[in-house]
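Participant: Model the following, please.
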Amino acid sequence: MIDIKNVSKSFGTKKAVDDIRFQVPSGSITGFIGPNGAGKTTTIHMMTGALGIDQGEILLNGIDIAKNPIQAKREFGLVPDSPDLFLRLSAREYINFMADIYQIDQSLRNQRIGQLAKDFQIESDLDQPLSSFSHGMRQKAIIIGALVCDPNIWILDEPMTGLDPESAFLLKEKMKEHAQKGNTVFFSTHVLEVAEKLCDQIVIINKGKICFDGTLDSLKEKFPNQSLEEIFLEVISNA
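Facilitator: Predicted coordinates:
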């Protein structure tokens, strides 16, 4: 579970995130949507400890990310908004690096790496440098690096970007399986059709403020006979 309590973040005079509060429950998939510059990535950076919090608190399975950052970071796996990381490493080196951080047993990690590399069809490329990969291939390696650690919480920032249809479908299935086991999945996306088909809960942010937080069914009850795209445009226009 992720608990965001009255969190704000400013950059100079610009308030990027303004006193937001919401919960991401365990056993569900929560979609985080909003226009460009709405505060999605800033929120995720605070959730993961990459940015400090000006006010409020963020709890990951009850652990305060500001007060106990190392302990809190062991609770989640992250797929960031860009896969252009550690490009001098091979895919295998990067994945093993992530497994080392989470102290995953060698035999267990080898088993997971083998299966995930097969699932995402990069078995033959594991020992190639990430710098030689296409965007989509780098994205697969970053995803495997997060999944191989099998954390309770998945935080995914635009995880489908660059993936081929088969890999995108596979990731969505893995997200469903993870949530069905009682774990937490939180992901941002610009693809509203994906959110509509995949999410149990939707959080909409615009201009640093939360415009809606609730189940997809409750959102549709407020706006009957409209697609999520139409609902989204109406919600942010009234924010």
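Participant: Could you use CA atoms for every contact and neighbour count after this?
Facilitator: Will do.
Participant: Counting by contacts, list what the longest helix along the chain packs against.
Facilitator: Longest helix of the chain, by residue count under DSSP state H: helix 165-180. With contacts taken as 3 or more Cα pairs under 8 Å, 6 or more residues apart in numbering; DSSP states H and E, helix 165-180 sits against strand 28-33, strand 184-188.
Participant: how much does the longest one deviate in direction from helix 165-180?
Facilitator: Spelled out, that is strand 28-33. 130 degrees (axes from the mean of the first three to the mean of the last three Cα atoms, to 10 degrees).
Participant: Repeat that for the shortest one.
Facilitator: Regarding strand 184-188 and helix 165-180, their directions subtend 140 degrees when assessed with the same axes, to 10 degrees.
Participant: follow-up on the earlier one: of the helices and strands packed on helix 165-180, which is nearest Ile44?
Facilitator: Among those, strand 184-188 comes nearest to Ile44, with 8.8 Å by Cα to Cα.
Participant: from the chain's centre, how far out does that closest one sit?
Facilitator: Put simply, strand 184-188 sits 5 Å off its chain's centre (Cα atoms, centre = their mean, to the nearest Å).
Participant: again, but for stretch 205-213
Facilitator: Centroid displacement of stretch 205-213 relative to its chain, using Cα atoms, centre = their mean, is 17 Å.
Participant: SS state for the residue nearest the centre of the chain?
Facilitator: Centroid check for the chain by Cα atoms, centre = their mean gives Leu156 as the closest residue, at 1.6 Å. Look at Leu156: counting by DSSP: H, G, I helix; E, B strand; the rest coil, its state is strand.
Participant: where exactly do the helices run in the chain?
Facilitator: Going by DSSP H, the chain shows helices at 40-47, 69-73, 91-101, 106-119, 135-147, 165-180, 192-198, 216-222, 228-237.
Participant: how about the longest one: buried residues?
Facilitator: What that stands for is helix 165-180. 167-168, 171-172, 175-176, 178-179 (16 or more other Cα atoms under 10 Å).
Participant: Output these as TSV; include the columns distance to Phe212.
Facilitator: Formatted as TSV, the buried residues of helix 165-180 follow (distance: Cα to Cα, whole Å):
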residue	distance to Phe212
Ser167	30
Ala168	26
Leu171	26
Lys172	23
Met175	22
Lys176	23
His178	25
Ala179	22
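Participant: Alongside the first, I'd like the structure of this one:
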Amino acid sequence: MIEIDGISKTYGGTVKAVDHMTFEVKDGEITAVIGPNGAGKTTVLKMIVGILAPDEGNIRINGHDIVSDPLEAKMQFGFVADNPDVFLRLKGIEYLNFMGDLYGVSTEERQKQIEIMGDRFEMKEALNDKILSYSHGMRQKIVVMGALLHSPSVWILDEPLTGLDPRSAFELKEMMKEHTREGKSVVFSTHVLEVAEKLCDKVAIINKGRLVFMGTLNRLREENPGEDSLENIFLKMTEGL
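Facilitator: This next block holds a predicted model:
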């Protein structure tokens, strides 16, 4: 579970990227964060995982404050950033072992997880190649595998489907569903409204640093009668704000 309480972030003393935002990502739910370019989605996710510090407010992950108790808080989640170009000179298996060492994953458990995810993402044959030689989609898959290697209860994913081939995108979406069926939580940002509409339990709509809606799709439709698609509602809610 992620608890976000009144967080704000200002860049350069003038640009308010996030403005007093409060919401929860509950266990057993997939929450999609959607919004126009520059709305503040990535800034919010970077504050949740501790890359950026909020100017005010608090963030707790499974009860651990990301600022005052960062090591324990970071053990609770797996994070996939929006740029998969990391550790390019390592082989895929070296990167996964590095992530396993970082999170204290036993040899037996990491081998098991690498086997499972390698099959699901069709990456087993590429693990002994350098990440530098991977396509964008393959780099995205190895980063996802590394983030999930320690079986975290909370998944935080920034545009995780970008660059994935249809089969791998399907597998990751299925993994999200399986994860929340076990009573765990997923929050991900996306520009693909159809994915949010079909996959998520709740949506957080952000525009110009402010949370303009947080709740279920049914509630969103109830508050916007006459609009059937998430796309139409999204355009209506972010127009002119």
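Participant: on that earlier part again, so for Asp125 of structure 1, which of the helices of structure 1 sits nearest?
Facilitator: Closest of the helices of structure 1 to Asp125 of structure 1 is helix 91-101, at 7.5 Å (criterion: Cα to Cα).
Participant: Structure 2: matching residues for that closest one?
Facilitator: Counting by TM-score structural alignment, helix 91-101 of structure 1 lines up with residues 92-102 of structure 2.
Participant: repeat for stretch 139-155 of structure 1
Facilitator: So stretch 139-155 of structure 1 sits over residues 140-156 in structure 2, by TM-score structural alignment.
Participant: separation between the closest residue to Phe187 of structure 1 other than its chain neighbours and Glu196 of structure 1?
Facilitator: Computed as Cα to Cα, 6 or more residues apart in numbering, the closest residue to Phe187 of structure 1 that is not its neighbour in sequence is Leu156, at 4.4 Å. Leu156 of structure 1 is 16 Å from Glu196 of structure 1, where distance means Cα to Cα, to the nearest Å.
Participant: Contacts only, for Ile29 of structure 1.
Facilitator: Listed by Cα atoms under 8 Å, 6 or more residues apart in numbering, the contact partners of Ile29 of structure 1 are 175-176, 179, 184-187, 198-201.
Participant: distance of Leu220 of structure 2 from Ser189 of structure 2?
Facilitator: Separation of Leu220 of structure 2 from Ser189 of structure 2 (Cα to Cα) stands at 18 Å.
Participant: which of the two has more neighbours?
Facilitator: Shown here are Leu220 of structure 2 and Ser189; by other Cα atoms under 10 Å, Ser189 has more neighbours (24 against 18).
Participant: Now the more buried one: closest residue in space that isn't a chain neighbour?
Facilitator: With Cα to Cα, 6+ apart as the criterion, Ser189 of structure 2 has its nearest non-adjacent residue at 4.5 Å, and that residue is Val33.
Participant: And Leu90 of structure 2, by the same measure?
Facilitator: Lys130 (5.4 Å).
Participant: residues contacting the one you found?
Facilitator: Here Lys130 of structure 2 is in contact with 88-92 (criterion: Cα under 8 Å, 6+ apart).
Participant: Recalculate using a threshold of 10 Å.
Facilitator: If you count contacts by Cα atoms under 10 Å, 6 or more residues apart in numbering, Lys130 of structure 2 has them with 87-95.
Participant: which of those lies closest to Ile142 of structure 2?
Facilitator: Among those, Gly92 lies closest to Ile142 of structure 2 (Cα to Cα), at 6.7 Å.
Participant: Report the buried residues of stretch 70-83 of structure 1.
Facilitator: Of the residues in stretch 70-83 of structure 1, 72-81, 83 count as buried by neighbour count, 16+ other Cα under 10 Å.
Participant: can you name the two of the residues you listed that are farthest apart?
Facilitator: Ala72 and Pro83 (22.6 Å).
Participant: Mind telling me what Leu193 of structure 2 corresponds to in structure 1?
Facilitator: Using TM-score structural alignment, the equivalent of Leu193 of structure 2 in structure 1 is Leu192.
Participant: How much space separates Ile70 of structure 1 from Phe76 of structure 1?
Facilitator: Here Ile70 of structure 1 is placed at a distance of 11 Å from Phe76 of structure 1 (Cα to Cα).
Participant: Quickly note the distance from the nearest residue in space to Gly183 of structure 2 that is not next to it in sequence to Arg181 of structure 2.
Facilitator: The shortest distance from Gly183 of structure 2 to any non-neighbouring residue, by Cα to Cα, 6+ apart, is to Gly28 (4.1 Å). Distance, Gly28 of structure 2 to Arg181 of structure 2, by Cα to Cα: 6 Å.
Participant: same question, His191 of structure 2
Facilitator: Separation of His191 of structure 2 from Arg181 of structure 2 (Cα to Cα) stands at 24 Å.
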